[in-house]
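K.L.:
Got a predicted model here, sequence first, then my questions.
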Amino acid sequence: MEHYFSENPKAAASERTFSALLRGNRLSFVSSGGVFSKSGIDKGTELLIEKCIMQDGWRVLDLGCGYGVVGVSIAKAFNVEVVMSDVNERALLLTGKNLERNGCTAKAIKSSGYDSLSDFKGMFDSILVNPPQKAGKKVCFRMIDDAPLFLKKRGFLQVVARPRHGGNSLAAEMQGVFGNCEKIAEKGNFAVYASMKK
């Protein structure tokens, strides 16, 4: 069965456009079949965008960027350098379109997890993740376990998840890896967890 975390999705690529108000900006996006949340922005992603810890001047990684909602929103709202990565080639194509639609610049890289990001070790102030929980715990845990290698000292890994559907185990993994984990936001069925590299 094909999922949005497939490298080359076979689902029909019929594109659709929609707009959303995110972090104070009205943004326009194009999505299509074969990518996560193709019909609009899911509540978890929206919560991550609105509540993540962020500062001007940071270098930020949108890990598993999909069609680029998080990275575009943060690039528009803050004076930051954004790197976006995804294994899904169609998602990266859409990311490029969405950066252009919204007048943003960012680096988009094809990568399964951190595999193609070795040039960025120790360089990010924040890594933002809406983990692909359908891909399984092993994939999601790796996004947490490898994060310290890519964060600066005092950099943040910020993860959104449903506490009752795997989020609590992700938070426990973050606590184990970083020695700290704080729930910084919660709305509806979603929570945003943050860990800081000491």
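P.N.:
Noted; the coordinates are in hand.
K.L.:
When you work out contacts or count neighbours from here on, use the C-alpha atoms and nothing else.
P.N.:
Noted.
K.L.:
On the C-terminal side of the helix or strand hosting residue 72, identify the next helix or strand.
P.N.:
Residue 72 belongs to helix 69-77 when elements are defined using DSSP states H and E. Downstream of helix 69-77, the first helix or strand assigned by DSSP H and E is strand 81-86.
K.L.:
now what about the helix holding residue 72, what contacts it?
P.N.:
22-25, 27, 29, 41, 45, 48-49, 61-62, 65, 80-84, 98-99, 102, 104-106, 128 (C-alpha atoms under 8 Å, 6 or more residues apart in numbering).
K.L.:
how distant is that helix from the center of its chain?
P.N.:
10 Å (C-alpha atoms, centre = their mean, to the nearest Å).
K.L.:
okay, the angle between that helix and strand 81-86?
P.N.:
Angle of helix 69-77 versus strand 81-86, following axes from the mean of the first three to the mean of the last three C-alpha atoms, to 10 degrees, is 170 degrees.
K.L.:
And helix 69-77, what's buried?
P.N.:
69, 70, 71, 72, 73, 74, 75, 76, 77 (16 or more other C-alpha atoms under 10 Å).
K.L.:
ok so, going back, quick one: buried ones out of the contacts of helix 69-77?
P.N.:
22-23, 27, 29, 41, 45, 48-49, 61-62, 65, 80-84, 98-99, 102, 104-106, 128.
K.L.:
if I pick residue 59, what's in contact with it?
P.N.:
So, once contact is read as C-alpha under 8 Å, 6+ apart, residue 59 ends up touching 80, 81, 82, 83, 123, 124, 125, 126.
K.L.:
and these as TSV, adding distance to residue 161?
P.N.:
Listed next are the contacts of residue 59 as TSV, based on distance: C-alpha to C-alpha, whole Å:
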residue	distance to residue 161
80	24
81	25
82	22
83	21
123	25
124	21
125	21
126	17
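K.L.:
For residue 155, state which of the residues you listed is nearest.
P.N.:
residue 125 (4.3 Å; C-alpha to C-alpha).
K.L.:
In terms of secondary structure, what does the helix or strand encompassing that closest one contact?
P.N.:
According to DSSP H and E, residue 125 maps onto strand 124-129. Judged by 3 or more C-alpha pairs under 8 Å, 6 or more residues apart in numbering; DSSP states H and E, the packing partners of strand 124-129 are strand 59-63, strand 151-161.
K.L.:
Presented hereafter is structure B, for comparison with structure A:
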Amino acid sequence: MANEHYFSETPAGEFTPRQVKVRIAGEDVTVTTGPGIFSPAGIDKGTAILLAEAPAPEGATVLDIGTGWGPLTLTLAKELPQARVIGVEVNERSAQLTRDNATALGLGNVEVYSPESVPADLSFDTIWSNPPIRVGKDVLHGILRTWMPRLAPGGRAYLVVQKNLGSDSLQKWLAHELESAHPGEFEVSRYATSKSFRILEVARA
């Protein structure tokens, strides 16, 4: 499958752009996707459930961890036009597609970075993510250790995880990890369940 290695920094193979019609923040739009990225055919089930179930994003600076071609980033940008919207993506092809799609949709408040390039002084009022579970537990835990502590005071993160890919164990691990590193600062809970997915909420006091 073309998306098996969507977490590679530089996907192999020739890039053939593909136009896909999707619904972003209540509007039907056309975006560009292509091979070597996650979910090139459109919005995947997990992301669609997060978009349907998560509360409206809030804040001046918000984050999407693992942008893909941009469905969460673009939604955040449309719903929070005055906010600074940061997308984090290791796959260079995906990162550029998100930038291109934001430009095509007239969203000038989107910035996309590799993880190590995100400005170190930024904290985030809202974090959305369909985290890349298939990268393996160690890498996934590293991603969450990096970004959850960058929630601003009063901030909220919403993560969509498939039940059969370990959502309940991930919730327990994340709660223990954050409490150990930041006692009394974070609360991790199950915000919603839909079909075969759970949405986890991480709230900072």
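P.N.:
Received, thanks. Not measured: the values here are computed from a predicted model.
K.L.:
And the TM-score, once the two are fitted together?
P.N.:
Superposed pair, TM-score by TM-score structural alignment, normalised by the length of structure 1: 0.88. Supporting alignment: 194 aligned residues with a C-alpha RMSD of 2.0 Å.
K.L.:
hmm, back to that, mean shift between the strand holding residue 125 of structure 1 and structure 2?
P.N.:
Once fitted to structure 2, strand 124-129 of structure 1 is off its aligned match by 1.2 Å on average (mean C-alpha distance after the TM-score superposition for structure 1).
K.L.:
And the helices in structure 1?
P.N.:
43-51, 69-77, 89-101, 137-145, 147-150, 167-178 (DSSP state H).
K.L.:
List the neighbours of the shortest one that are in contact with it.
P.N.:
Judged by C-alpha under 8 Å, 6+ apart, the contacts made with helix 147-150 of structure 1 from elsewhere in the structure are 120, 121, 122, 123, 124, 127, 157, 178, 197.
K.L.:
rerun that using 7 Å as the cut-off
P.N.:
120, 121, 122, 123, 124, 157, 197 (C-alpha atoms under 7 Å, 6 or more residues apart in numbering).
K.L.:
Skipping its backbone neighbours, what lies nearest the fifth one in space?
P.N.:
The shortest distance from residue 124 of structure 1 to any residue that is not its chain neighbour, by C-alpha to C-alpha, 6 or more residues apart in numbering, is 4.6 Å, and that residue is residue 151.
K.L.:
if I pick that neighbour, what's in contact with it?
P.N.:
121, 122, 123, 124, 125, 126.
K.L.:
Let me have those residues in a markdown table, adding neighbour count and distance to residue 13 of structure 1 as columns.
P.N.:
Shown next, in a markdown table, are those (neighbours: other C-alpha atoms under 10 Å; distance: C-alpha to C-alpha, whole Å):
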| residue | neighbour count | distance to residue 13 of structure 1 |
| --- | --- | --- |
| 121 | 14 | 34 |
| 122 | 15 | 36 |
| 123 | 17 | 34 |
| 124 | 25 | 33 |
| 125 | 23 | 34 |
| 126 | 29 | 32 |
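K.L.:
Redo those as a markdown table? Include distance to residue 164 of structure 1.
P.N.:
Putting those into a markdown table (distance: C-alpha to C-alpha, whole Å) gives the following:
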| residue | distance to residue 164 of structure 1 |
| --- | --- |
| 121 | 32 |
| 122 | 32 |
| 123 | 32 |
| 124 | 29 |
| 125 | 28 |
| 126 | 25 |
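K.L.:
Tell me the one among those residues nearest to residue 110 of structure 1.
P.N.:
residue 121 (16.3 Å).
K.L.:
how far away is that closest one from residue 115 of structure 1?
P.N.:
According to C-alpha to C-alpha, to the nearest Å, residue 121 of structure 1 and residue 115 of structure 1 sit 11 Å apart.
K.L.:
what's the burial count for residue 12 of structure 2?
P.N.:
Using other C-alpha atoms under 10 Å, residue 12 of structure 2 has 11 other residues around it.
K.L.:
oh, I was asking about residue 26 of structure 1
P.N.:
12.
K.L.:
In structure 2, what residue corresponds to it?
P.N.:
Aligned counterpart of residue 26 of structure 1 in structure 2: residue 28 (TM-score structural alignment).
K.L.:
list the contacts for that match?
P.N.:
Contacts of residue 28 of structure 2 by C-alpha under 7 Å, 6+ apart are 21, 22.
K.L.:
how close does it get to residue 1 of structure 2?
P.N.:
Residue 28 of structure 2 is 27 Å from residue 1 of structure 2, by C-alpha to C-alpha.
K.L.:
Next: residue 51 of structure 2.
P.N.:
25 Å.
K.L.:
residue contacts, the residue nearest in space to the middle of structure 2?
P.N.:
The centroid of structure 2 falls nearest to residue 129 when counting by C-alpha atoms, centre = their mean (2.8 Å). Listed by C-alpha under 7 Å, 6+ apart, the contact set of residue 129 of structure 2 reads 64, 65, 66, 158, 159, 160.
K.L.:
got TSV for the residues you listed, with distance to residue 200 of structure 2 too?
P.N.:
Below are those laid out as TSV (distance: C-alpha to C-alpha, whole Å):
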residue	distance to residue 200 of structure 2
64	15
65	14
66	16
158	6
159	5
160	6
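K.L.:
quick one on the thing from earlier: can you add distance to residue 94 of structure 1 and give the helices and strands packed on strand 124-129 of structure 1 back as TSV?
P.N.:
Listed next are these as TSV, based on distance: least, C-alpha to C-alpha, whole Å:
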stretch	distance to residue 94 of structure 1
strand 59-63	14
strand 151-161	22
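K.L.:
Quick check: which of those strands is nearest to residue 3 of structure 1?
P.N.:
Short answer: strand 59-63, nearest of those by C-alpha to C-alpha, at 16.9 Å.
K.L.:
Thanks again, I'm all set now.
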